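# Have a look at this prediction, sequence included:
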Amino acid sequence: MTEAIQVWGAPEGWDAFLLARRRAEFPGAIVHVARDDARMARLAEALAFVMPEAEVLRFPAWDCLPYDRVSPNPALISERIATLARLLEKPDRPRIILTTVNALVQRVPPRSAFAGASMDLRVNGTVQPEKLAQFVESHGYGRAGTVMEPGEYAIRGGIIDIFPAGEADPVRLDLFGDTIESIRTFDPTTQRSAEKRQRLSLRPVSEVPLDKESIARFRTGWRDLFGQAAAEDPIYHSVSEGRRHPGMEHWVPLFHPTMENLLDYLSEASVSLDHQVEEVLKARLEMIADHFESRRGVARDGEVPYRPLPSGRLYLDRAEWDEMLSFGPLLAFSPFGKPDGAPGVEGGGRPGPVFAQGGLSSGGGPGINVFDQLRGQVERWS
C-alpha cells in the first residue's frame, strides 16, 4: 500500500471542506472511505452544503452479515448499482465518491456487467411488454401486484409500473398498443401520478443476473465447488429454474466471469481514509473469517447445510486491500492537531464541543441549560 499522507486537524464536519479543497487540486475522482454508513451519510449532507455543485455518489455496504441467509435491502442494492453504472459514464461536474470500509473490502461485479446493460425508453417510442418483462426479470426485478419498492414491476393491460434502480420514485408507463404515450413518476402509497418524464433508462437492480449464461455459469461453479450432491440445495434449484432465492447474493461471484473492486471502476483516483479505518478493517476481516468458519460447520438435524464460498471469492484479504490502495495518492484523516515534528500536513480543523442532551459532553449534566453552555462557548471563541 502507498504510504498514506497523514492529514491532521480533520475532524468530522471539517473533512467536507478538506475534500472540497482536494477536489479543486486533483484532476481525477475523489474517493473517501468512511468508517461506517452513518459517517458516510453525515459527510454526504455536509458536502451538499460545502459543494452544492458536486456530484456526490454513495456506495454503501450490504446491510447483512457475511454469509447471511437473507438478501441485502433492495433500496440499498439499487443505490450501489446506480453508483457503479454512473462511474462508467463521463462526469459532467465535479465528482466525489463516498464509501465505507465494509463496502470497499467486498468485491463487486465487473464493469462489463453494467456496461450497456440498460433499456432506454422514451415518450412516443415503442416497447413490447413481454420483452420489457423479460429484460427486467433477467436483471433483478421481481413482478408484484402493486409496485412499492425498488426492483419491483407490474403490468396491467396497457399500464406498466416499475421502480428502477437509482430512482427516488417508481415510474408508470401508459401504452397504446406498443407505443409509449406517457411516462410519469407516481407516489407508491397513493398511486397518484406526479412528474412527467420524456425518457427513462432501466438498469439492473440486482448484482446477481439471471440470464441463461449467468445461470449456466452458476450451476457449473456450484458443482465444481461443492460437488454433485450439493445440487439438491434449494438455492441451486431456484437459480436453475430462473427464480430468485433469499440470500443468493452471497454467491454472486458464481454468476460472473470475474469480480472486481470499486476502484477498478476509476481510471484515476485520490483516496482518503476516515479516522480509525485501520481498526474497522481489522475487525471486519476477523468477522468475515469467523462467519466463514461457523457457516461451514456441520448443519444441525433438519437444517439445510450452508455452503459458504471461500472468503477470497467475495472479499479482499489484507494484501489485496493494500495493493488496491497503491495505485494513487492516499490520505489518512485524523481529528487531532499535528504534534510537533510529526510527519504529515495540518488540515486546520479542531474538534468542537459536543452538545449532548442535558448539557455539554465535557461536563454538562442534568439541569444544565444547554443554551447557556452554548452562549458561553461562543463568547470564549469570540
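On my side now, so go ahead.

# Only C-alpha atoms from now on, for both contacts and neighbour counts.
Will do.

# quick one: contacts for W62?
72-73, 76-77, 103 (C-alpha atoms under 8 Å, 6 or more residues apart in numbering).

# ok, and the most crowded of those residues?
Each of the contacts of W62 was scored for neighbours by other C-alpha atoms under 10 Å, and I77 scores highest at 25 neighbours.

# before we move on, back to that, now for the contacts of W62: which two are most distant?
Greatest spacing in the contacts of W62, by C-alpha to C-alpha: N73 and A103 (14.1 Å).

# what's the closest non-adjacent residue to L19?
Using C-alpha to C-alpha, 6 or more residues apart in numbering and skipping residues adjacent in sequence, the residue nearest L19 is I30, 7.7 Å away.

# Following element in sequence after the host helix or strand of the one you found, please.
Element membership for I30 (DSSP states H and E) is strand 29-34. Downstream of strand 29-34, the first helix or strand assigned by DSSP H and E is helix 37-50.

# In the top helix by length along the chain, which residues are buried?
Secondary structure assigned by DSSP state H gives helix 277-295 as the longest helix of the chain. Within helix 277-295, the residues scored as buried using 16 or more other C-alpha atoms under 10 Å are 277, 280-281, 284-285, 288, 291-292, 295.

# Comparison target below:
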Amino acid sequence: MDLIKITELLKSDANYEGLVSEIIKGKPETRVQIIDEAVPFFTASLWKDLQIPILLICPSPEHSRRLHEYLSAWMDGESKPLRFGESEILPYERLTEDLSTSRERLITLDSLVKGNSEPLVIVTSASALAQKTISIKSFKKNSFSYVQGDKVNLEDMANSWQQMGYSFESNVSDPGTVSRRGGIIDVYPIGEDTPYRIELWGDEIDSIRTFDPDSQRSINIVDRFSIGPAKETLISSTSTDEFDRLLSHVDLSQCSPDEITRFNSEIDDLLNGRQIEELGLYSGFFNNGTLLDYFPEDGLVISYRNIDAMNSVWNVEERANQLRMVKENRGEIPLNFPTDRISWNEIEASIEKLKKNIFLMPWGASDLDNNNTRPMPFSSPPLYKGDLNALSVDTSEFTSGGGSVIAITSHHSRLKEILKGLNPSEPPGTGSVTDLDPLSVIPIDTANIGNGFVINTPQHRLTLLGD
C-alpha cells in the first residue's frame, strides 16, 4: 500500500476539511496548530487533496533535511519532493562553492521554470531562502532547447555552455560537465537523469542519444533535449552598467596593498567576461533572485515554526556582519562590498505577496491565538526504545478499545513475529485505508517516516509507528 493513502483518514476531521475549503476559496492566511511529528504527513495530505505546488519553509537546515526525508517516504510512489538547500559558506569568504548544494538548488529552479506536469513539493530552510540565487530572467536567458536537425555552430554552442557554468572534461560523468571529441559533444545538463550525446553532420544535429555515464553506452535515441545553467553565479547575469554601479560604491581604501592588487585583477577578469576561481565571493554582484521569485502565485506556502525561522535568519545575518567587520578591519575585503543575502523582512514581504499561506504553530506556542487557529487531530506517539513487550501490551490494549495500529518499518518480518498473537496483517496494494485490520504492518526498505504519531478523528483512532 502506498503510504499516502493513509492521508484519507484526515478527511473525517472537520478542522482539516475546513482548512482545505478555506485554501480553495482563496483565504490568504491561516494558522494551524500541529505537533512536529505530523508535519510531513500533513503536508503530503494537503498536496494530495489540493494538487497545487507547495513550498514548506523550515526554521533550520536540520529541520529541512529531516522533513524532506520523512516527506519523501509519505509521497513515495506519487511524486518526489525537492529540497532547496543552503550553502554553509558565509558571505565575504573565499571558499570553493559546494557543487552538490548548488546543483540541488538549480534542479529545483529548473523544475519550477519548466513547470512539471504535476505540482511540485519543495522543502527549504529560512537560511536557504535568505541566500540569493540566479534571477529568473537570467535563468531563462541561459536555458536552451535543441532538436534533431537544428543547425548549430559548434564553437559558439561550446562557448555558450561554458558561460552557463559547464566545465569541459575528458569524459562526462557528473551533471554540469561537457566533453567534446571532433563532431561529437557529450553534455550532462543539470536536472537530467542521464547525459546526452550529440553527433553533428557538418553544422547540423544528426542524432541525439542518452547514454550511461559509467559504461558510456547509448540508452535511447531522442529527438530533442534542453539545457539550463550549471551554476547559480553567472557573470552574464548582470549588465556592465549594473556591475559598474555596484562597483562604484566599493571602497578599497582600507584594503592592504596585496588585496587591492588581487581585487583589481579579479574585477578586471570579471569585466572582460573571464571566469575566476573564487567567483562565489562576488555573488552579491550577480545573484539578484530568490526561490520565492520562481514559486508560482497560486502555490501554497507553509511556514513551519515561523518565529524560529526568523531567529535563524537573524543569527546568520549577525554572524555575516561580524565576519564582514573583522575582514574590513584586517583589510581583506573592501568597504560596501555587496552581499548575496536578503533580510528576514524581505523574505516576509515576498511571502505576503503570494496568495495562499499557512503558518504552522507548535503545541504550547506562547503566541497562539486560539480563536484564529485550526488545531489538527494529532498527538505524539508512545516511544518504546526497544521495549518490545511494552509495544505488544499497548498495541493489544489500543486495538481492543476500537483503535487501529499501523507499523511502518524496515523490520517488518521480525515485528510480525513478535506480534503474531495479535494477528498482524500486511495490507494489499489496492483498497482503502479504512478497510485495514486493527493491526497492520507495512514493509518499507530504506524510507523513514520518523517516530510516527496518533490520529484522533470522530471516525478514526489510529496510532502510526515508525522505525
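Now that the structure is in, tell me what you want to look at. Predicted model only: the values in this text are computed from it and were never measured.

# For the two chains, what TM-score is obtained?
Comparison of the two superposed chains (TM-score structural alignment, normalised by the length of the first structure) gives a TM-score of 0.78, and 360 aligned residues with a C-alpha RMSD of 3.5 Å.

# The strand holding I30 of the first structure vs the second structure - mean distance after superposition?
Superposed on the second structure, strand 29-34 of the first structure shows a mean distance to its aligned partners of 1.7 Å (mean C-alpha distance after the TM-score superposition for the first structure).

# quick one on the thing from earlier: give me the number of residues near the residue nearest to L19 of the first structure?
Neighbourhood size, I30 of the first structure [other C-alpha under 10 Å]: 23.

# ditto for A75 of the first structure
A75 of the first structure has 18 neighbours, counted by other C-alpha under 10 Å.

# again with the one 10 residues further on
For A85 of the first structure, the tally of surrounding residues (other C-alpha under 10 Å) stands at 22.

# How about it: what's its closest non-neighbour residue?
For A85 of the first structure, ignoring the flanking residues on the chain, the nearest one in space by C-alpha to C-alpha, 6+ apart is F114 at 6.0 Å.

# so what's the aligned partner of R295 of the first structure in the second structure up against?
Using TM-score structural alignment, the partner of R295 of the first structure in the second structure is K327. Contacts of K327 of the second structure were listed using C-alpha under 8 Å, 6+ apart, and they are 92, 333.

# and the corresponding residue of the second structure for the residue nearest to L19 of the first structure, what does it touch?
Counting by TM-score structural alignment, I30 of the first structure corresponds to I54 in the second structure. Neighbouring residues of I54 of the second structure by C-alpha under 8 Å, 6+ apart: 47, 119-122, 299-302.

# Also V178 of the second structure?
For V178 of the second structure, the contact set (C-alpha under 8 Å, 6+ apart) comprises 166-169, 171-172, 185-188.

# Can you report how many residues neighbour the residue mapped onto S167 of the second structure from the first structure?
Per TM-score structural alignment, the equivalent position to S167 of the second structure in the first structure is G142. G142 of the first structure is flanked by 19 other residues according to other C-alpha under 10 Å.

# how deep is the residue found closest to G142 of the first structure once you drop the neighbours it is linked to in the chain tucked in, by neighbour count?
In space, and not counting its chain neighbours, G142 of the first structure is closest to E152: 4.9 Å by C-alpha to C-alpha, 6+ apart. E152 of the first structure has 24 neighbours, counted by other C-alpha under 10 Å.

# In contact with E152 of the first structure: list those residues for me.
By C-alpha under 8 Å, 6+ apart, the contact list for E152 of the first structure reads 141-144, 162-164.

# if we go to 7 Å?
141-144, 162-163 (C-alpha atoms under 7 Å, 6 or more residues apart in numbering).

# and it, what pairs with it in the second structure?
Mapped onto the second structure by TM-score structural alignment, E152 of the first structure lines up with T177.

# I'd like to know how far that match sits from E169 of the second structure.
Distance, T177 of the second structure to E169 of the second structure, by C-alpha to C-alpha, to the nearest Å: 7 Å.

# do S239 of the second structure as well
29 Å.

# Same check on L335 of the second structure?
From L335 of the second structure to E169 of the second structure the distance is 38 Å (C-alpha to C-alpha).

# So between the two, which is more surrounded?
L335 (19 against 14).

# re the thing from before, can you redo the contacts of E152 of the first structure as CSV with secondary structure?
Shown next, in CSV, are the contacts of E152 of the first structure (DSSP: H, G, I helix; E, B strand; the rest coil):
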residue, secondary structure
Y141, coil
G142, strand
R143, strand
A144, coil
I162, strand
F163, coil
